[in-house]
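Trainee: I need the structure of the sequence given here:
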Amino acid sequence: MSVSPGAARTTATRSQPSEPYLERGSRAYWRACLALLFAGYATFSLLYCVQPLLPAFSQAFGVSPAQSSLSLSLTTAALAGAVFVAGFVSEGLSRRTMMTASLTASSLLTLATAFVPQWHELLLLRTLVGLALGGVPAVAMAWLAEEMHPDGLGMAMGLYVGGTAIGGMAGRVITGVLTDLFGWRVAMAVIGALGIGSMLAFRALLPPSRHFVPKKGLGFAHHRAALLKHFGRPGLPMLFSMGFVLMGSFVTLYNYIGYRLIAPPYNLSQSAIGAIFIVYLTGVIASPWSGRMADTFGRGRVLIASLATMLAGVALTLFPSLWMIAAGIGCLTIGFFAGHAVASGWVGRLAREGKGQAAALYLLAYYLGSSIMGSIGGHFWAAGGWGGVAGLVAALLIVGLVLAWKLRTRERAGTA
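Mentor: Predicted coordinates for the structure are as follows:
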């Protein structure tokens, strides 16, 4: 029986002595963490830069809050599909090249968004941004799971998620301030330019892969078998559902808090609303910290605590005090980034093979949560105001707590 050259290379690679993993504290470890921090920053800044602009879009294009939210929901829906495809395609391509191309294309599309005259053209470009970004999240998670020593994976994944926190904060704050000063078009152009700069930094810093060789000739049967294995692996389907819960609740609250704060009695400006998103910086601390705590005390415990913190944050936003609302947003943000760091790292540990595919399934659910719940939240806002939005998010988080408790039980039994 003949063996293809690609298969022969893969077999030879596996038979050779294993290359060392990146150890926590080494120079290569920190270069990799910094490179993927830039990738995380660019991904979330390009993705969520429109979130504080939803009221501005309503005013500029004459669309409703639910319609305005499509500028984000369509992007995350496209990203969900693209991530799923990219996770499988990435098994046969260079991870570094794929992430670089993704960051470049999405940055250029964001620059183009600053010049569109019509609402539907803006929605089209935002959908294309989501498709272009698909080559980063799952591939980055797979790269970390493959290259990092298991003892340092939690912290490395936390630092990557911390980069997404910086990106989410910067995207919101920069667009809020620049929109007040120069208009939303200038704000979008600046975000696109910063994305290009982040891509260049990522490309310069990321070390070459040591534990991954692109596999050629992988057909539908291979991918279907890998998919079934992931759904049959104890704990993984619940972690996929956890991604939906975490992102769905987080994005829904952030989507509509701007509508509440821009209206009486608060009457905040775009800059002031953007400044509230500085609480995103708490995610920079919470992500690596929670990853390290999960390595030490168990992932289930940290995940339960993260969801409980998010639920407490939702309750605080029900108070009329602006300081209480800001504290609630802070709690929700800390809990979200801590929970996401733990859940995404857990996926990489449970998936024994096809880590890119497992990451893609997690992120498919994650971004579907953003798209579906983010849009549904608009109807709850229209029907019940902030109480309706808060009730929707709280119900979703309670489902998440049940899942986290089951994962903790499996973890203690050694099956997850």
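
Trainee: only C-alpha atoms from now on, for both contacts and neighbour counts.
Mentor: OK.

Trainee: what distance do you get for Lys111 to Gly168?
Mentor: Check again: residue 111 is Leu, not Lys. For Leu111, the distance to Gly168 (C-alpha to C-alpha, to the nearest Å) stands at 17 Å.

Trainee: so between those two, which is more surrounded?
Mentor: Just comparing Leu111 and Gly168: by other C-alpha atoms under 10 Å the higher neighbour count belongs to Gly168, 27 against 23.

Trainee: the more buried one in helix, strand or coil?
Mentor: At Gly168, secondary structure determined by DSSP: H, G, I helix; E, B strand; the rest coil is helix.

Trainee: now swap in Leu268 and tell me
Mentor: Per three-state DSSP, Leu268 ends up coil.

Trainee: how many neighbours does it have?
Mentor: So Leu268, with other C-alpha under 10 Å, has 16 neighbours.

Trainee: who's in contact with it?
Mentor: Shown in contact with Leu268 (C-alpha atoms under 8 Å, 6 or more residues apart in numbering): 261-262.

Trainee: from Ile376, how far off is it?
Mentor: From Leu268 to Ile376 the distance is 25 Å (C-alpha to C-alpha).

Trainee: where exactly do the strands run in the chain?
Mentor: Per DSSP state E, the chain carries no strands over any range.

Trainee: in it, where's the longest helix?
Mentor: Using DSSP state H, we find that the single longest helix of the chain is helix 355-413.

Trainee: quick one: list the elements packing against it.
Mentor: Applying 3 or more C-alpha pairs under 8 Å, 6 or more residues apart in numbering; DSSP states H and E, we find helix 355-413 packed against helix 65-68, helix 70-89, helix 137-147, helix 220-232, helix 236-262, helix 299-316, helix 322-350.

Trainee: against Ala132, how distant is Gly81?
Mentor: Gly81 sits 11 Å away from Ala132, going by C-alpha to C-alpha.

Trainee: okay, the two: which has more neighbours?
Mentor: Remark: of Gly81 and Ala132, Ala132 carries more neighbours, 25 against 20, as counted by other C-alpha under 10 Å.

Trainee: report the buried residues of stretch 66-78.
Mentor: The neighbour-count check on stretch 66-78 (16 or more other C-alpha atoms under 10 Å) flags 66, 68-78 as buried.

Trainee: another one to check against the first:
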Amino acid sequence: MASFSAYWTAIALRLSAAPFNLTPRGIAIFALVGAAGAIATPLAGRMGDRGWTRQGLCASHLLIIAALALCASAEFVSSWALALVMEAAGAILLDVGFTCDQTLGRRAVNLLQPEARGRINGLYVGLFFIGGGVGAAAAGLAWSYGGWFAVCLVAGSFGFIALMTDAMTTGTP
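Mentor: Sure, this is the predicted structure:
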């Protein structure tokens, strides 16, 4: 959630600046691209049902990292149109990775203790929103000190931390 929140907190700043100079309406239209990530929900659910939760979580964290690397590299493209397409593709990949992570994570949490599902799910959601707040705050600091590239670096680092957590809990990423 921290990666997702960091990206979506700062993307409006990036898109309103040169070379894009999008209006609030243009930024809102760009944000609709993120809705494409919703297609990942049933796919992630099927992965979990087939016993591929760990592999799916690792893949979603790799996807988040790759998406943010793509968005960061858009900073160095001379064509604003190509850079905007790269940002849109990165947003879609980020949202797919985030959606898979959330779906598989919630599935795993709900299977821990069925009799305590409500309490565990409440804790999971609370921690998820704390991660979102941390990501938003980190994006603000990163934007202030290093612009869009720094935001992507910070957001990608949250994905990397999640991937390393996967590796430490499973033995292999």
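
Trainee: can you tell which of the helices and strands packed on helix 355-413 of structure 1 is closest to Trp386 of structure 1?
Mentor: Nearest to Trp386 of structure 1 among those is helix 236-262 (7.1 Å), distances taken as C-alpha to C-alpha.

Trainee: to which residue of structure 1 is Thr23 of structure 2 aligned?
Mentor: Under the alignment (TM-score structural alignment), Thr23 of structure 2 maps onto Ser269 of structure 1.

Trainee: which non-adjacent residue is nearest that match?
Mentor: Leaving aside its sequence neighbours, Ser269 of structure 1 sits nearest to Ile262 (C-alpha to C-alpha, 6 or more residues apart in numbering; 6.5 Å).

Trainee: can you name the residues that contact the nearest residue to Ala204 of structure 1 once chain neighbours are set aside?
Mentor: Leaving aside its chain neighbours, Ala204 of structure 1 sits nearest to Ala35 (7.9 Å; criterion: C-alpha to C-alpha, 6+ apart). The contact partners of Ala35 of structure 1, by C-alpha under 8 Å, 6+ apart, come to 201-206.

Trainee: quick one: Ala35 of structure 1 from Arg203 of structure 1, how far?
Mentor: Relative to Arg203 of structure 1, Ala35 of structure 1 is positioned 7 Å away (C-alpha to C-alpha).

Trainee: wait, Arg301 of structure 1 sits on Thr409?
Mentor: No: applying C-alpha atoms under 8 Å, one finds Arg301 of structure 1 not in contact with Thr409, separated by 10.0 Å.

Trainee: any idea what Trp143 of structure 2 aligns with in structure 1?
Mentor: Using TM-score structural alignment, the equivalent of Trp143 of structure 2 in structure 1 is Trp381.

Trainee: actually Ala69 of structure 2, not the one I wrote
Mentor: Under TM-score structural alignment, Ala69 of structure 2 pairs with Ala315 in structure 1.

Trainee: what is the neighbour count of that match?
Mentor: 19.

Trainee: quickly note the distance from it to Leu392 of structure 1.
Mentor: When distance is defined by C-alpha to C-alpha, Ala315 of structure 1 is 12 Å away from Leu392 of structure 1.

Trainee: please apply the same query to Thr252 of structure 1.
Mentor: In this view, Thr252 of structure 1 and Leu392 of structure 1 are 9 Å apart by C-alpha to C-alpha.

Trainee: number of residues surrounding Gly369 of structure 1?
Mentor: Residues contacting Gly369 of structure 1 under the criterion other C-alpha under 10 Å number 28.

Trainee: typo on my end, Arg408 of structure 1
Mentor: Other residues lying near Arg408 of structure 1 total 22 when counted by other C-alpha under 10 Å.

Trainee: go on, Ala35 of structure 2?
Mentor: For Ala35 of structure 2, the count of nearby residues is 12 (other C-alpha under 10 Å).

Trainee: apart from its neighbours in sequence, what residue is nearest the residue mapped onto Gly258 of structure 1 from structure 2?
Mentor: Residue pairing (TM-score structural alignment): Gly258 of structure 1 is matched to Ala12 of structure 2. Distances taken as C-alpha to C-alpha, 6+ apart place Ile27 nearest to Ala12 of structure 2, at 6.3 Å, with adjacent residues excluded.

Trainee: show me what contacts that neighbour?
Mentor: With contacts defined as C-alpha under 8 Å, 6+ apart, Ile27 of structure 2 is in contact with 12, 15-16.

Trainee: what's the distance between the residue located most distally from the centre of structure 2 and Asn121 of structure 2?
Mentor: Most distant residue from the mean C-alpha position of structure 2: Glu115, 30.6 Å away (C-alpha atoms, centre = their mean). Plainly put, Glu115 of structure 2 is 11 Å away from Asn121 of structure 2 if you go by C-alpha to C-alpha.

Trainee: that older thread, could you dump the helices and strands packed on helix 355-413 of structure 1 to JSON lines with distance to Ala28 of structure 1?
Mentor: Shown next, in JSON lines, are these (distance: least, C-alpha to C-alpha, whole Å):
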{"stretch": "helix 65-68", "distance to Ala28 of structure 1": "43"}
{"stretch": "helix 70-89", "distance to Ala28 of structure 1": "25"}
{"stretch": "helix 137-147", "distance to Ala28 of structure 1": "10"}
{"stretch": "helix 220-232", "distance to Ala28 of structure 1": "30"}
{"stretch": "helix 236-262", "distance to Ala28 of structure 1": "29"}
{"stretch": "helix 299-316", "distance to Ala28 of structure 1": "26"}
{"stretch": "helix 322-350", "distance to Ala28 of structure 1": "20"}
